[in-house]
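S.K.: The following comprises the amino acid sequence and a computationally predicted model.
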Amino acid sequence: MKFKPVAFVINIAITLGIGALGAWATLQSVKTWYPTLKKPSFNPPDWLFRPVWTTLYVLIGIAAYLVWIKRDKIVHFPRTVAIYLIQLILNLGWSFIFFYLHEVGFALAEIILLLIFIIINAVMFYKINKWAGLIFIPYFIWVSFATILTYNIFILN
């Protein structure tokens, strides 16, 4: 397949846009509410989250692009897009629930649902393009870690 630079940029811009909305939701709480929470000893330093998430959003966008360029050959492309969008909405939702609403327990339930949709999305993408599915592995690992953090913050607070 020929490289489509506009589609490539759009797919990455969508995921980075989701990340920017999530960052907006966390902006105030990261300075005020979040520092007051008891956190587990393995909680990463705050500066680590931005580069990790930026990298993950770029990778997710690349995976989406790899699937998008094969869209004419995908029988259930609308379903694939729906799963992808649900996963992105859940990703964004966690930031709002945890940081904006300060609902740690609800955020824990939501991030578990996000993990399920990451797996579903990765499997669907893998069936279309192996690299697109494999790209989701670091995302799944990071969100698994975030789930463990959320659980521990919920227990500690």
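M.R.: Great, that's in hand.
S.K.: From now on I want contacts and neighbour counts done on CA atoms only, so please keep to that.
M.R.: Fine.
S.K.: give the contact list for the spatially most central residue of the chain.
M.R.: Nearest residue to the geometric centre of the chain (Cα atoms, centre = their mean): N91, 4.4 Å. For N91, the contact set (Cα atoms under 8 Å, 6 or more residues apart in numbering) comprises I111, L114.
S.K.: ok, and here's another one to check against it:
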Amino acid sequence: MLAGRWILPAFIAAIAASLTAAVGATITDLGPWYQGLNQPSWAPPNWLFGPAWTVLFLLCTISGTTAWLAARTRSGGDAIIGMFALNGFLNLMWSFLFFRWHRPDLAAIEIGLLWASIAALIVVTWRVSRTASLLLVPYLAWVSFAAMLNRAIVTLN
């Protein structure tokens, strides 16, 4: 019966993560503008971003499902879902600012909000499921790295 309890939450979380990833992919444009940016020598190759984000969205899906099911009350579960939704919005907003508006300077500011939303998710999910919380640590690490990369791009351009 435990497996049946996971089906709907996991399905909903997977759809939400997939939609966020798909929208983010359509916003991301590695065309002439991006190719013309000066990048730091330590910037990863472009091909790495797709697989990295795939793994991170998978971890977020598992984390969100785990935390949602572990929430002690319905309102607690709703709050966790709301926080994941806000995080998804901030994730997309960064892509929009950087790749569509061509404003790495604004994206460098916005990524602080994204980072804070991940840190808040880690704290909140820790209260209901340490597993859910720990699954978000690679996401925080990646966004920390992305923030440094974003800042370096602003400085170099």
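M.R.: Yep, it's here. Everything numeric in this text was worked out from a predicted model, so none of it was measured.
S.K.: Tell me how the two chains score on TM-score.
M.R.: For this chain pair, the superposition-based TM-score is 0.92 by TM-score structural alignment, normalised by the length of the first structure; 155 aligned residues with a Cα RMSD of 1.5 Å.
S.K.: ok so, going back, sec struct for the residue nearest to the centre of the first structure, please.
M.R.: helix (DSSP: H, G, I helix; E, B strand; the rest coil).
S.K.: need the helices for the first structure, in chain order.
M.R.: Taking DSSP state H, the helices of the first structure run over residues 5-31, 46-68, 77-95, 104-128, 130-134, 136-156.
S.K.: With the second structure overlaid, report how far the last one is off on average.
M.R.: Its match in the second structure and helix 136-156 of the first structure itself, once the structures are fitted together, sit a mean 0.3 Å apart by mean Cα distance after the TM-score superposition for the first structure.
S.K.: and the angle from that helix to helix 104-128?
M.R.: For helix 136-156 of the first structure against helix 104-128, the angle by axes from the mean of the first three to the mean of the last three Cα atoms, to 10 degrees is 170 degrees.
S.K.: Helix 46-68 and helix 136-156 of the first structure, what's the angle between them?
M.R.: 140 degrees.
S.K.: what helices or strands is helix 136-156 of the first structure leaning on?
M.R.: Packing contacts for helix 136-156 of the first structure, counted by 3 or more Cα pairs under 8 Å, 6 or more residues apart in numbering; DSSP states H and E, involve helix 46-68, helix 104-128.
S.K.: Measure the mean distance from the shortest one to the second structure post-superposition.
M.R.: Following superposition, helix 46-68 of the first structure is found to deviate from the second structure by 0.5 Å on average (mean Cα distance after the TM-score superposition for the first structure).
S.K.: Only the buried residues of that helix, if you could.
M.R.: 53, 56-68 (16 or more other Cα atoms under 10 Å).
S.K.: Farthest pair within those?
M.R.: W53 and W68 (22.0 Å; Cα to Cα).
S.K.: Look at the aligned partner of A17 of the second structure in the first structure and say how many residues are nearby.
M.R.: In the first structure, A17 of the second structure lines up with T15, judged by TM-score structural alignment. Neighbour count for T15 of the first structure, taken as other Cα atoms under 10 Å: 22.
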